[in-house]
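Visitor: Here's my sequence, what's the structure:
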Amino acid sequence: MQFSNRISNMDFSPIRKLSKFAKETEKRGIKVYHLNIGQPDVKTPDTFFEGVTNYNENIVKYCDSQGIDSLIESFIQSLSDSNIYFDKDELMITHGGSEAIQFALMAICDPGDEVISPEPFYSNYSSFAKIAGAEIVPVETKIENEFHLPGEDLIESKITNRTKCILISNPCNPTGTVYSYEELEMLARIAKKYDLFIISDEVYRQFIFDNISYTSCMHLSDILDRVILVDSISKHYSACGARIGLVASKNKELMHNILKLCQARLCVSTIEQFAASNLINTMNSYITDVKMQYKKRRDIMYTAMSNIPGVVCSKPEGAFYMLAKLPVDDSDKFARWLLEDFSYNNHTLMFAPASGFYATRGLGKNEARFSYCTSIEDIKNSMIILENALEKYNKISKVKILDLAEQ
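Guide: Okay, the predicted model is just below:
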């Protein structure tokens, strides 16, 4: 029996593919520090659970495919606080930011079309594009330039008659880079010149550090009909499991067509939407406090990582990830070795190998993404484990090379 080319060409998530090895390690009584995934450890606001408690219907019914009114209105209000403005018919509630991106790509791409995206990018972008029948065309960014965008000419050189959009995350997952106003203006010029959409994944926009100014693509008034905004409560409110996101655009014809996809999957969970709609009543101090926690954790990880011999990293400007270049031959091999063959004081570490965040073969082979949305104690312990593991791994590798040379 044959499977579809679509599923055969998809890759497993680099964030989750080592989970089975981590489970086996934990069964052996070894503690694993999970720095591979962006699962915040901060408490979800009480307002979410109050929203669940306040759901008093006798029947859990289907709701409107666009989403329930109270949640749509709460998103509109929340976005307006960041000078991002939408009307009710310009926003659809989705199963997390993932479905929002998937729907956007399916609405604008045909099989064989191309999507420009700076690499490294969120690994699932490639899967989302393939489901839509499209391909990611990468534009390389480099750690030496803190993963900021290259020049306009290089980006334009990637565009063909099959290019439909530019897909970015800002702040960027996996690098933590925050694109400047000038960088976004450059993308806007390219989008207008080549008649492209810009899908702007802004799910980490609440977490920007060091007084860096933030520009949303929705602040670029001359391309509003080309921007497709993606947002989610997952990271803002530490509610990843609720799976509540949104896709929004001032392009009403586009949104009218995305509604077809929303109707095809009927609706997002009514109770989850009801609970999420109450998040608007969360005090602003919640986000402020969480942001301060992430900044402190970032600083601790960055300082420790920078002091490990052979490691190269850039300081994230936002989100809660750090992409580092490690002194290893292959970060996939190293990650598996950490789980299967290494422990330090009966502890070990799990990270996301970075090759899965690149579309260009060979790039990211010795890089890794580390999440710092876990506790300070876990971060400190993880960095000690990483330094000791790198030292031992490289000693073993040198011995193997010497053995081969003597044969």
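Visitor: Please make it C-alpha for all contacts and neighbour counts, starting now.
Guide: Noted.
Visitor: on contacts alone, who are the packing partners of the top helix by length along the chain?
Guide: When the chain is parsed with DSSP state H, its longest helix is helix 376-406. On a contact count with 3 or more Cα pairs under 8 Å, 6 or more residues apart in numbering; DSSP states H and E, helix 376-406 meets helix 284-306, strand 347-350.
Visitor: now the other sequence, so there's something to compare against:
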Amino acid sequence: MLLVYTHKITPRLNYIFKHFFVRILQIPVTFSTKVDEFVAHNGPKITYSKNPLGSEFFIRSHDLLFDQGINDIDINISNWEDVPCFFPAGEVSSIPFDIFAASFYLISRYEEYLPHVQDIHERFPADESLAFKNGFLEKPVVDIWAYKFLELLKEKFPLYNYSKRDYNLISTIDIDTAFAFKHKGIVRSIGGYINDIIHFRFVNLWYRLLTNLNFKEDHYDTFSEILKIKKEHKVNTLFFFLIGDYTTFDKNISFSNSKFKSLIKSVADYAKIGLHPSYFSIKNDEKLKKEKLRLESIINTPIVFSRQHYLRLIIPETYQNLIDLDIEEDYTMGYAKYVGFRASTCTPFYFYDLDFEIQTPLKLFPFAFMDVTLKDYMHLSNEESLAKILALKNEVKKVNGTFISLFHNETLSENDKWRGWNSIYKIIVID
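Guide: Got it, this is the predicted structure:
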């Protein structure tokens, strides 16, 4: 048990210390505002305050964990040896910055509450983030800080029995479009043929015809392949089904289609199913609730996890809406335009609502990359994409974190756009 002496115990302090020590470093932690209790403690202990009590392990505190509300904070990046850091703590502090306030700033997504320019999908842009601007988006710096801190703690308290967490991998699959050609109804199918002809996509037209005549498998129907990999290699695989009504941005087949329902049920027999809330549900509570009920009625199981379509995430409103619907886990924490760690951690964490200054029951699972990001936004080749993914994976392995990938079912289709990505998927998820 680690004892932390501090002049004031706040919800923010309790939240980030529990994440830092319990979830990352596997060290139980408790707090005290009594000097005599701190002095009498024989195990590991640190002081987190403005001034040290003596010559103990001391971190000089920034005001952030003792504040309430949102303020515009001036941040200057420096370095702790080879790792970026901020909120300098002065020479008296055992490390040169307030590691806990900095971690809270990043994990709470404090900067996303501040005024910012949204992108065309009303999202917080990656290039507006502190991590992107200062070159550490592709590193889980909170976990890196924690492990560097652990080494100092071991030097100070070598007799304590430190535990070690295990590296974990989660493969997540978004189903925006379950089938490329099949089961789309007469109007959409005819429209597809006309569109192919108008744009001279005769190869696509031929594949569409063969598929609809059942002479060829629909190339988006890769579910058996994904489930086979899951079973053979024991890959923790989650599927997120888009089940909203058809719009410009939501183009899956109808939720009432019997073939679509059958697909969802068959996948649910072998893997966990989550909700992929539709594009416009982000500002429509009733639409979100309706889509959740739709999916639950198909699989006859409560839906407890989700990921926003188009990664549309407005903090804190999106998370507040999910909590109201008893969603327990969300996997939206990442960017569409760049790979990396949006919250600067590769450890699942609970959403801290800065509006109400409370830790909520909603657990956030940050993903490291999305297939479309590498292909369509960063314009990387297959070889460059694989190298980038493996570099991210290596960063997570170094801190025994949770590596979460985001693929789509069509990524394994081996059609022209995604040729070679079936192999990339296997390399990534098979350790």
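Visitor: Mind checking the TM-score on these two?
Guide: Overlay of the two chains. TM-score (TM-score structural alignment, normalised by the length of structure 1): 0.30; 198 aligned residues with a Cα RMSD of 6.9 Å.
Visitor: The longest helix of structure 1 vs helix 284-306, what angle?
Guide: 30 degrees (axes from the mean of the first three to the mean of the last three Cα atoms, to 10 degrees).
Visitor: Give me the distance between residue 4 of structure 2 and residue 156 of structure 2.
Guide: Distance of residue 4 of structure 2 to residue 156 of structure 2, computed by Cα to Cα, to the nearest Å: 15 Å.
Visitor: Of the two, which one has the most company?
Guide: residue 4 (21 against 14; other Cα atoms under 10 Å).
Visitor: Contact partners for the more buried one?
Guide: Going by Cα atoms under 8 Å, 6 or more residues apart in numbering, residue 4 of structure 2 touches 29-32, 38, 45-48.
Visitor: Test my guess that residue 349 of structure 1 contacts residue 338.
Guide: Yes - assessed by Cα atoms under 8 Å, residue 349 of structure 1 is found in contact with residue 338 at 6.5 Å.
Visitor: ok, back up a step: which of the contacts of residue 4 of structure 2 count as buried?
Guide: Buried subset of the contacts of residue 4 of structure 2 (neighbour count, 16 or more other Cα atoms under 10 Å): 29, 31-32, 38, 45-48.
Visitor: helices and strands around the host helix or strand of residue 129 of structure 1, which ones?
Guide: Assigned by DSSP states H and E, residue 129 of structure 1 belongs to helix 124-131. The contact analysis (3+ Cα pairs under 8 Å, 6+ apart) places helix 124-131 of structure 1 against helix 96-108, strand 135-140.
Visitor: Just put the ones you listed in TSV and tack on mean neighbour count.
Guide: Below are these laid out as TSV (neighbours: other Cα atoms under 10 Å):
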stretch	mean neighbour count
helix 96-108	23
strand 135-140	21
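Visitor: Nearest approach to residue 295 of structure 1 belongs to which of the ones you listed?
Guide: helix 96-108 (23.4 Å; Cα to Cα).
Visitor: continuing past the closest one, what's the next helix or strand?
Guide: Immediately after helix 96-108 of structure 1, counting by DSSP H and E, sits strand 114-119.
Visitor: Can you check what angle separates that next one from helix 96-108?
Guide: Using the same axes, to 10 degrees, strand 114-119 of structure 1 lies at 150 degrees relative to helix 96-108.
Visitor: Kind regards, and thank you for your time.
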